[in-house]
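Peer 1: using only what follows, build the 3D model:
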Amino acid sequence: MAYELIAAKREEMGTGASRRLRHAGKLPAVVYGNGAAESIVLDHNTIFYALKEEAFHSAILDLVIDGQKQAVILRDFQNHPYKQQVLHIDFQRVDLNQKVNVKIQLHFVNADQSEAVKLQGAKISHIINEVEVRALPGDLPKFIEVDLSAIKAGEAVHLSDLKLPAGVEIAALVRGEDAAIALASA
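Peer 2: Sure, this is the predicted structure:
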């Protein structure tokens, strides 16, 4: 799914200006990387509902600032502690020909079909729910599927056990770290 976000340059800066924007249903934001940082303003509700979609967090977004389209990825956002409100959001410009590091969600499947659960009465614990990958922006997956059907009681699934799309590598494995993702304990 392609996301296109319409934004405008933000002229007023500071806490008071940001509060006025939020009160008017707008969202202050910043775009950085590959040039100077730009302060922008977006429609709050568009971003609020897009953030609820998992694909939005790992997709290449088309950000249109005053008619100019840029390829960006979501880097960070802040929510209000108790209101349903996004306070601020950060985007990073990306070069479609250079690899980027992005956190991707893990989807655990087939746990109920594993020998550990069906025959050995084990419980499967998810240790990691997202993993940092390095890939070209066009090769980024929406999620990585973790198949738990072959796990046995007392065993763990590690990062090296994941099946990755072509052109995608796990940053921790490049550093030599093979952490456990899921554990079947009796």
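Peer 1: CA only for contacts and neighbour counts going forward, please
Peer 2: Will do.
Peer 1: strands along this protein, start to end?
Peer 2: Counting by DSSP state E, the chain has strands at residues 3-9, 26-32, 38-43, 61-65, 68-79, 86-93, 100-109, 123-126, 130-135, 143-147, 156-158, 169-170, 180-185.
Peer 1: out of those, flag the one nearest A116.
Peer 2: When the strands of the chain are compared for distance to A116 using CA to CA, the nearest one is strand 180-185, at 6.7 Å.
Peer 1: what sits up against that closest one?
Peer 2: 116, 122-129, 151-159 (CA atoms under 8 Å, 6 or more residues apart in numbering).
Peer 1: buried subset of the residues you listed, written for PyMOL?
Peer 2: This is how PyMOL selects the buried members of those, with burial counted by 16 or more other CA atoms under 10 Å:
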select buried, resi 116+122+123+124+151+152+153+156+157+158+159
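Peer 1: follow-up on the earlier one: can I get the strands of the chain in a markdown table including distance to E54?
Peer 2: Shown next, in a markdown table, are those (distance: least, CA to CA, whole Å):
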| stretch | distance to E54 |
| --- | --- |
| strand 3-9 | 12 |
| strand 26-32 | 20 |
| strand 38-43 | 19 |
| strand 61-65 | 13 |
| strand 68-79 | 12 |
| strand 86-93 | 16 |
| strand 100-109 | 8 |
| strand 123-126 | 18 |
| strand 130-135 | 12 |
| strand 143-147 | 8 |
| strand 156-158 | 23 |
| strand 169-170 | 19 |
| strand 180-185 | 19 |
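Peer 1: which one of those lies nearest to A55?
Peer 2: Proximity to A55 (CA to CA) singles out strand 143-147 among the strands of the chain, at 7.8 Å.
Peer 1: residues in contact with the longest helix anywhere in the chain?
Peer 2: Using DSSP state H, we find that the single longest helix of the chain is helix 15-23. Here helix 15-23 makes contact (CA under 8 Å, 6+ apart) with 27-28, 44, 87.
Peer 1: would you do the same for the sequence below? I want to compare the two.
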Amino acid sequence: MKIIGFPRKEQGTGASRRLRIAGQTPGIVYGGTAAPVNIALDHNALYHALKKETFHASILDLEIEGKVEQVLLRDFQVHAFKQLVLHVDFQRVDASQKLHTKVPLHFVNAEVSPAVKLSSGIISHVQSDLDIQCLPKNLPEFIEVDLANLQVGQSVHLADLKLPVGVTAVSQENLTIATASVPAGQVSAEGEAAAGDAEAK
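Peer 2: Sure, this is the predicted structure:
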């Protein structure tokens, strides 16, 4: 994805407020060997980009005055109740340096899993993203979690995931990624039915 930034000379609360009134969002680019640069971005373009998952987990091409550099979205602040992006931070990417970032998890095949198909179970997503390390060229947009073989009472753990080549998980723990269980109401209904059968006998 490509984004356009503009150099921002003025700083401070008043300058940022004027930028926002003019339909722009203040931001900063830092990292690498170059000095941090204060920038401004078109607010509407940024607001819509932030709604896309790939914007949060992909290397972006940031163009400032005709010069393009690769960056990662590192942080952003939004207004408590207005549809307003207050500030955004980007970090420069060095092709030879490993990144430490989060990527989203995509859960697939839940509907064909024994937990859902045979037991009418509910699958809970314990994690929605994963902390990873990799070189920029290996950065995945997402990591797939295959639930096809999940049974009721079982869980999918970090060790069960097939991470892309060159990608390692940051966590040293075998995190729980998803679990399958039978709904509480269904369990009690089955228990009452079993008790009723026992009494009938």
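Peer 1: what does the TM-score come to for these two?
Peer 2: Superposed pair, TM-score by TM-score structural alignment, normalised by the length of the first structure: 0.94. Supporting alignment: 181 aligned residues with a CA RMSD of 1.0 Å.
Peer 1: what's I65 of the first structure aligned with over in the second structure?
Peer 2: Matched across to the second structure, I65 of the first structure falls on I64, judged by TM-score structural alignment.
Peer 1: count of residues packed around the closest residue to its match other than its chain neighbours?
Peer 2: Sequence neighbours aside, G5 is the residue nearest to I64 of the second structure in space, at 5.0 Å (criterion: CA to CA, 6 or more residues apart in numbering). Neighbours of G5 of the second structure under the rule other CA atoms under 10 Å: 22.
Peer 1: show me what G5 of the second structure aligns to in the first structure.
Peer 2: With TM-score structural alignment as the criterion, G5 of the second structure matches A7.
Peer 1: contacting residues for its match?
Peer 2: Residues in contact with A7 of the first structure (CA under 8 Å, 6+ apart) are 40-43, 63-66.
Peer 1: could you do V30 of the first structure as well?
Peer 2: Taking CA under 8 Å, 6+ apart, we find V30 of the first structure in contact with 37-40, 89-91.
Peer 1: same check on G25 of the first structure?
Peer 2: By CA under 8 Å, 6+ apart, the contact set of G25 of the first structure is 43-45.
Peer 1: what do we get in the second structure for it?
Peer 2: Match for G25 of the first structure (TM-score structural alignment): G23.
Peer 1: state the distance from that match to L41 of the second structure.
Peer 2: Distance of G23 of the second structure to L41 of the second structure, computed by CA to CA, to the nearest Å: 9 Å.
Peer 1: out of everything not next to it in sequence, what's closest to I89 of the first structure?
Peer 2: Once flanking residues are discounted, I89 of the first structure sits nearest to F77: 4.1 Å by CA to CA, 6+ apart.
Peer 1: re the thing from before, so which of the contacts of V30 of the first structure hold up in the second structure?
Peer 2: Among these, the ones still in contact in the second structure (both residues aligned by TM-score structural alignment, their matches' CA atoms under 8 Å) are 37-40, 89-91.
Peer 1: biggest separation within those, which pair?
Peer 2: Farthest pair in those (CA to CA) is A37 and I89. Separation: 13.2 Å.
Peer 1: thinking again about what came up before, how close does the residue nearest to I64 of the second structure get to F55 of the second structure?
Peer 2: Taking CA to CA, one finds G5 of the second structure at 15 Å from F55 of the second structure.
Peer 1: same question, G14 of the second structure
Peer 2: As judged by CA to CA, G14 of the second structure and F55 of the second structure stand 29 Å apart.
Peer 1: more neighbours: those two, which one.
Peer 2: Comparing G14 of the second structure with F55 by other CA under 10 Å, the one with more neighbours is F55, at 18 against 9.
Peer 1: residues touching that one, list them.
Peer 2: Here F55 of the second structure is in contact with 1, 49, 73 (CA under 8 Å, 6+ apart).
Peer 1: not counting sequence-adjacent ones, nearest residue to the residue mapped onto the last one from the first structure?
Peer 2: The one in question is L73 of the second structure. Per TM-score structural alignment, the equivalent position to L73 of the second structure in the first structure is L74. In this structure, L74 of the first structure finds its nearest non-sequential neighbour in F91, 4.7 Å apart by CA to CA, 6+ apart.
Peer 1: what about the one you found, distance to P28 of the first structure?
Peer 2: In terms of CA to CA, F91 of the first structure sits 11 Å off from P28 of the first structure.
Peer 1: before we move on, what about P81 of the first structure?
Peer 2: 17 Å.
Peer 1: my read: A95 of the second structure touches L135, true?
Peer 2: Yes. Counting by CA atoms under 8 Å, L135 is a contact partner of A95 of the second structure at 6.7 Å.
Peer 1: how many neighbours does E192 of the second structure have?
Peer 2: When neighbours are counted by other CA under 10 Å, E192 of the second structure comes out with 12.
Peer 1: for E69 of the second structure, same thing?
Peer 2: Using other CA under 10 Å, E69 of the second structure has 15 other residues around it.
Peer 1: hang on, the earlier thing: got a quick ChimeraX command for the buried subset of the contacts of A7 of the first structure?
Peer 2: Here is the ChimeraX command that selects the buried residues among the contacts of A7 of the first structure (16+ other CA under 10 Å):
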select :40,41,42,43,63,65
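Peer 1: identify, from the contacts of A7 of the first structure, the entry nearest to K142 of the first structure.
Peer 2: Within the contacts of A7 of the first structure, the smallest distance to K142 of the first structure is 18.8 Å, found for L63 (CA to CA).
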